Structure formats: C-alpha cells, structure tokens
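Asker: All I have is the shape, not the residue letters:
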C-alpha cells in the first residue's frame, strides 16, 4: 500500500504537469497587451491601441476606456450596429463585435484582438464620419 507521502507527492507532480500544459496558452494571451486608448493615425483612422501605442492589442467585455469608444464608433459607423459610444464594453458591444466579425469572415468570439485589428474596418476620426470613411487599418503591420 502506498504511503500518504507518496500519494501527495504524485499528486503534486501531476498538478505541476497539468499546470505546465495550461501555462503556454495563458502566456500566449498575456503576450497581447490590452487596448487602453485611441489614437488618430496619419491615415485619419481612429485606432484602439495599447498604452505603448501598439495596435495589436486586445479588448474584452468589461473594459472601460477610450479604446472601447474607438471600437464602438467603428461598429456603429462601419457596420451599422445600433450601439451607444460610451467607452464601456458591455453586452451590446460584445454582440455588435460578433456581428462585425461574422461580416469580416474572421473568428467570431466577441473579443477584439490582433485578428480583429487587422481585418475589421475602423472609422475615420472627424466631423460626421460615414461608411465611406471606414477602412481596414492598412498600417497595422507597420506599427504593430
């Protein structure tokens, strides 16, 4: 019969192996910084960016900042979604983003990350933007 020490030791090893298997996935998602602000780029597009100015950033339900507002403006203007631009990523923004992801034929998960940043149209920043002012961010790979 195995001793309790041997069973606990085996459980600890198994736990470490399982934790190791899980860590790479969380490490990969941690590599994408959160979008925290919005910047008007030289091409006139309002872009959600990280605090370090990177456009390859992420936004998820619960975020509250200017980057969310830039995304909401794009969803409203470029994808005709009936949402309020209030800088708060709630259920309406989540559902509107899923609809835009479906239209863009990219992964549909309701979160904004590098794939959405590279493929969704963003709105021009200025007075009375229209659908004609929406563009896929062609500078995403140059600036990151």
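Answerer: Received it, and whenever you're ready, just let me know what you need. Values in this document were obtained by computation on a predicted structure and should not be read as measured data.
Asker: from here on, contacts and neighbour counts on C-alpha atoms
Answerer: Fine.
Asker: Buried ones in the helix or strand encompassing residue 100, by neighbour count?
Answerer: Secondary structure from DSSP states H and E places residue 100 in helix 91-103. Judged by neighbour count (16 or more other C-alpha atoms under 10 Å), helix 91-103 contains these buried residues: 92-101.
Asker: and which of these is nearest to residue 68?
Answerer: residue 93 (8.7 Å; C-alpha to C-alpha).
Asker: what about versus this one:
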C-alpha cells in the first residue's frame, strides 16, 4: 500500500510530502522544494492551501520525529556540551524540569529554591547530570576540579 492509497494524494502531492518531511528540506526555499518534488511553484501553492494536505504534512513530520527522538535527543545533548550549546543546554534543563525562564532563585543551605515554591536539591541535579555536564554548565574547563 502506497501513500497515495492511504491519503488519497496525487503523485505530485506525494512527491511534495516526501520532500517536506525530509529533514534536509527544513529552511529551504520554495524553489528548492519544488525542484526536489519535481512540481511547479503554482502546484506547490495550490497544494499548500489544502487543509487536508497541511494536516498530513504535520502528522507525517511528527511521526518522523517520534521515530527519531533518540537521535534528536542525542544530537541535542552533544551540542549542549559544546561551548556554543547554550540553547541546547537550556532546552535539556527545561525538559528535566530544572530550568525555567525568568525565575528568581536563591541558594540556601545547599538547596535551590525557586520563587514559585518549586524546590530542587543539589543532589537531585547531580542525579541527572554527569560531572562533565555540570562542569560545562557551570563554565568550568574540562580539566578543572569541582
């Protein structure tokens, strides 16, 4: 059974869908996408106006991402450990529930207390992060002792 059978798409719509769900197409121009899908710009805009097609693209991208979550998280993790990985560090810490934008934090008696009454001990942070990760987050060099 092909995508044409499942979604009732034309061959041009199927080719466009395949290009749109390809991670290499993210951020590419309409011209590039049309060339890859072997469709005209007119066809692209006509198809992209269809609500059903937009839902199919969204569902297909989400399904593809679900199938690659481990790879995505691994790439995010690796980038977070690099000197320029600030946004990835924020993302990972937010996912772990130990970072939140614009909160006042006080460190008292080895406990981090967030104004919104969320309490996270230093021990909790240490459980989910390795020493190397903590060094990077704290701005230490890899050889520094903490």
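Answerer: Received it, and whenever you're ready, just let me know what you need. Just so it is clear, the model here is predicted, and its values are computed rather than measured.
Asker: List the TM-score for the superposed pair.
Answerer: Overlay of the two chains. TM-score (TM-score structural alignment, normalised by the length of the first structure): 0.23; 52 aligned residues with a C-alpha RMSD of 4.0 Å.
Asker: So which other helices or strands are in contact with the helix holding residue 100 of the first structure?
Answerer: helix 66-78 (3 or more C-alpha pairs under 8 Å, 6 or more residues apart in numbering; DSSP states H and E).
Asker: Just want the angle from the helix it packs on to helix 91-103.
Answerer: Between the axes of helix 66-78 of the first structure and helix 91-103, defined by axes from the mean of the first three to the mean of the last three C-alpha atoms, to 10 degrees, the angle is 60 degrees.
Asker: residue ranges of the strands in the first structure, please?
Answerer: 35-40, 46-50, 121-123, 134-136 (DSSP state E).
Asker: most tightly surrounded among those strands?
Answerer: The highest mean neighbour count among these, using mean count of other C-alpha atoms under 10 Å, belongs to strand 121-123: a mean of 28.
Asker: From the contact counts, what lies against the helix or strand containing residue 113 of the second structure?
Answerer: Assessed by DSSP H and E, residue 113 of the second structure sits inside strand 111-114. Contacting strand 111-114 of the second structure under the criterion 3+ C-alpha pairs under 8 Å, 6+ apart are the following elements: strand 105-108, strand 119-121.
Asker: and the first one, what does it pack onto?
Answerer: Here strand 105-108 of the second structure touches strand 111-114, going by 3+ C-alpha pairs under 8 Å, 6+ apart.
Asker: Return the set of buried residues in the strand it packs on.
Answerer: In strand 111-114 of the second structure, counting by 16+ other C-alpha under 10 Å, buried: 112-114.
Asker: Reformat the helices and strands packed on strand 111-114 of the second structure as CSV; add mean neighbour count.
Answerer: Below are those laid out as CSV (neighbours: other C-alpha atoms under 10 Å):
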stretch, mean neighbour count
strand 105-108, 10
strand 119-121, 14
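Asker: Could you give the number of residues near residue 4 of the first structure?
Answerer: 9 (other C-alpha atoms under 10 Å).
Asker: cool, residue 19 of the second structure as well?
Answerer: Neighbours of residue 19 of the second structure (other C-alpha under 10 Å): 20.
Asker: Could you tell me which helix of the second structure is the longest one?
Answerer: helix 51-67 (DSSP state H).
Asker: any chance of the strands of the first structure in CSV, with distance to residue 72 of the first structure too?
Answerer: Putting the strands of the first structure into CSV (distance: least, C-alpha to C-alpha, whole Å) gives the following:
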stretch, distance to residue 72 of the first structure
strand 35-40, 11
strand 46-50, 10
strand 121-123, 10
strand 134-136, 13
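Asker: Quick one: closest of the ones you listed to residue 76 of the first structure.
Answerer: Comparing these by C-alpha to C-alpha, strand 121-123 comes nearest, at 9.1 Å.
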